[in-house]
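>>> Build me a structure from this.
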Amino acid sequence: MVALRLKSPAVSSTDNGANSQKVTDIVKGVIDDIRANGDKAVRSYSEKFDKWSPESFKLSDAQIEEAISKVSPQTIADIKEAQRNVRTFAEAQRASIKDVEIEIQPGVFLGHRNNPIVTAGAYIPGGRYPLLASAHMTILTAKVAGVKHVIACTPPINNSIPNATVAAAHFAGADEIFILGGVQAVAAMSLGTETIRKVEFLAGPGNAFVAEAKRQLFGEMGIDLLAGPTEILIVADKDADPFTCATDLLSQAEHGPDSPAVLITESEEVGRETIRYIDEQLKTLVTAPVAGTAWRDYGEVVVVNDMDEAFRLADEYASEHVQIFTKQPREALEKMTNYGALFLGEKTCVSYGDKCIGTNHVLPTKKAGRYTGGLWVGKYLKTQTYQEVISDKASGELGRLCGRCSRAELFEGHARSGDLRSSKYLKDSYEWIDQARK
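So this is what the prediction gives:
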């Protein structure tokens, strides 16, 4: 039971209904236009929204090399180190996914193969910040899964090519890189145009318009998940450091003005001190206009009676990122199941996951952690079953069973497929077969 709320959100999650409908309508119009007019419409929206209309949205090899040459050696080294971490973990995940074949009875084989998607799209956001790490998470993970062709789209920043993002996409293994953003990029990859190949699956975070485009186009292609805005929740005991709590809450609040930042603690003192430190840090934080708005409108500090209640309440929030600041942080692995990702102990922070530690940062938000995990190599694989019966006796017996099961459901055509096998292999007699063979 909640003992005390030291801070509640100023904005209700239901306050933006009109804005949501506006986003839906705008996105539908863009998609319909691109569906009908292809590249012409893509160029029109790029000019309108990004003031960007190059001769070709696709970068040539020479342009990619030029972009990389403009990135500092340290940034290149950091990109490669972060990608090594992502690749190492993704490869371990891929190795854990096994093909299966069993003989469930003599002569009857069932199995599945984990086949990679052939073509995938990666959307790398870049409106407010150049999100290099999104290239690692979407492109590199797809390549480890075995995807043959990955298209990367990222918007221009300040009417120019985002060189560091291009470098990250290239080193991650992108087969084509387009400087194209927003709904027009998502629609172009999902539908295909004269110059942009249609993908079978699209991954990557984005703003409300990008998320809505993915929602509307889902079915024509697969998607990773509908994510956003970024969320953070900290579970803290009485010994947690309030300054660390404050710093880490603001680290995620700066993602956007609608990013929830929540502290659940058993200690009123920790809660009050965290609020004080947040107010103090906002005086000097460069991104305070964004982080401060998020904290004012969506920030929460909740005091509970004990840590068991803290874990139960955290599970109800099902937040994207959950940091555990307790003496025994691994306790959360047993007491929580609803989250995008756990960050255990004060030596671990969400920013590590966002940028460099190796786990994927495309994670479920808005309580989706109750029923799904985040992006990983498995999302790029199709687990596809197969069956083979090589025994006459087994096929005939299955035919008898199939006939009975099918007629119980009034599916006569299904039943006859079974009858035919039991007739062929067990010499069963059926009137319908005798009549049909005349």
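
>>> alpha carbons only for contacts and neighbour counts from here, please
Fine.

>>> just checking, E388 is part of a strand?
Yes - assessed with DSSP: H, G, I helix; E, B strand; the rest coil, E388 lies in a strand.

>>> please give me the structure for this one as well, since I'd like to look at both together:
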Amino acid sequence: MENKNKDNKDEYKSVNKNTNTDHRLIGKKLKFFIFSDRVGSGLPLWLPRGTILRKNLEDFLTDVQKKSGYEMVVTPHIGHKKLYVRSGHWSKYGKDNFKPIHTTRKEEEFLLKPMNCPHHCEVYRSQEWSYRDLPKRFAEFGTVYRYEQSGELHGLTRVRCFTQDDAHIFCTYDQLLEEFKKVINLVFYVFRSLGFLKYTIRISFRDPNKIDDYLGSKINWEKAEKAILKAVKEEKIKASINYGEASFYGPKLDFLIKDSLGRNWQLGTIQVDYNLPERFDLYYKGKNNEKRRPVMIHRAPFGSLERLIAIMIEHTKGNIPLWLSPNQAVILPISEKYIIYAKKILNLMLNYDIRVFLDVRNEKINKKIRDSEDSKIPYMIILGEKEEKNEMISLRRHGLGHVGMFSISNGIETIFHETNLKN
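The predicted structure is shown next:
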């Protein structure tokens, strides 16, 4: 997948200066992530809460992909320089990579992985395939590295290492249209689930005046472009055509969401590629046992976890949807006398897989509620004498206040039901 960190530079011309929505400030306040000068600029450190948020997003997409026939793979964080020379990434992006890693053997030169695509080509190439085996859909949450200039770095939206929800589909030419349309619908489902309901779609083609900037034959490019146009027409999608925005190896369909601040961000992308299968000599056996070249589809609905989380934080002002929230609920006993009852409620909620914790600090209940509000924890369970005596729980909802008093089972099921609701 072409590096999403480099696309759409216009997004960074006007950075967010609103302290109420700046993901850098909110992310630090909510203890999602930090940056450290000792670690290095553009290299985020994910704290426990932020790690849970990332994992929730990964689990969500992994489940969607599994139902759609994808197989998960894992590839190294480094690769031999010759891998990226073969793929063409070295000639196109060499100056943007970190410097090669040299070993004691002169012939060995490694790079921090700038792209996942070459690795996935090698996964495909590891065994022989028949036309009956295709399509093969390999997916990975792969972390890649690019040496962004320090002046271009900006929070999570512009970093030097980022994790792509990358997948590559290897299919026959006859399967290309159907596979491309399936990915379009997968992207739409992901956007709806995340609450991004406003978006535009852009077809990105070559610049006809700079043909030498792209790899591959004219015939292959024309076939790829026609496939995208046909898919867009059959899915009845409104899309503009932008020349000069294609990847160096193929045309693509880009999805730009509009956030609550009215800014457009590119997230999902689908790219058609006839060139890498040629450069890596990939093939499958056809009906008559002849060697045939597969077509490759690159796709990433999120684009990158870092950028997605930054946009989500600013879009929601840190009010992460309940089903994704690192802490879905907190139990607040009014005093130490009710901690045993609180632990009973805690264990019951954990049995429902609700992400809940118990606040046992020696603080007034109003202080605990204020802190929970500041931490944007969706649900607060207040426990005192009345609740314990009647085996009830009192619920508060972040931003709304008191919801009501419920029986233990009804209160927990109310939260549980909502945790399973996506937008």
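
>>> So after superposing, what's the score?
The TM-score (TM-score structural alignment, normalised by the length of the second structure) is 0.29; 211 aligned residues with a Cα RMSD of 7.4 Å.

>>> Which parts of the stretch 201-350 of the second structure are helices?
Ranges of helices in the stretch 201-350 of the second structure, per DSSP state H, counting those that start in this stretch, are 218-234, 275-279, 305-316, 339-351.

>>> so of those, which one's packed in deepest?
The highest average neighbour count among the helices of the stretch 201-350 of the second structure, using mean count of other Cα atoms under 10 Å, belongs to helix 305-316 at a mean of 21.

>>> returning to what we had before: take the helices of the stretch 201-350 of the second structure and write them to JSON lines, including distance to V295 of the second structure.
Formatted as JSON lines, those follow (distance: least, Cα to Cα, whole Å):
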{"stretch": "helix 218-234", "distance to V295 of the second structure": "9"}
{"stretch": "helix 275-279", "distance to V295 of the second structure": "7"}
{"stretch": "helix 305-316", "distance to V295 of the second structure": "27"}
{"stretch": "helix 339-351", "distance to V295 of the second structure": "46"}
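
>>> Compare the ones you listed and give me the one nearest Y93 of the second structure.
For the helices of the stretch 201-350 of the second structure, the distance to Y93 of the second structure is smallest for helix 275-279, at 15.6 Å, taking Cα to Cα.

>>> ok, back up a step: ok, which of the helices of the stretch 201-350 of the second structure comes nearest I101 of the second structure?
I101 of the second structure sits nearest to helix 275-279 of all the helices of the stretch 201-350 of the second structure, at 24.0 Å, using Cα to Cα.

>>> Can you give me the neighbour number for A18 of the first structure?
10 (other Cα atoms under 10 Å).

>>> again with P73 of the first structure
P73 of the first structure has 11 nearby residues by other Cα under 10 Å.

>>> Check the one 3 residues further on too.
Here the number of neighbours of I76 of the first structure (other Cα under 10 Å) works out to 16.

>>> how about the helices of the stretch 201-350 of the second structure, which one is nearest L57 of the second structure?
L57 of the second structure lies closest to helix 305-316 among those, at 8.1 Å (Cα to Cα).

>>> Can you list the helices and strands that that closest one packs against?
When contacts are defined as 3 or more Cα pairs under 8 Å, 6 or more residues apart in numbering; DSSP states H and E, helix 305-316 of the second structure sits against helix 23-29, strand 161-171.
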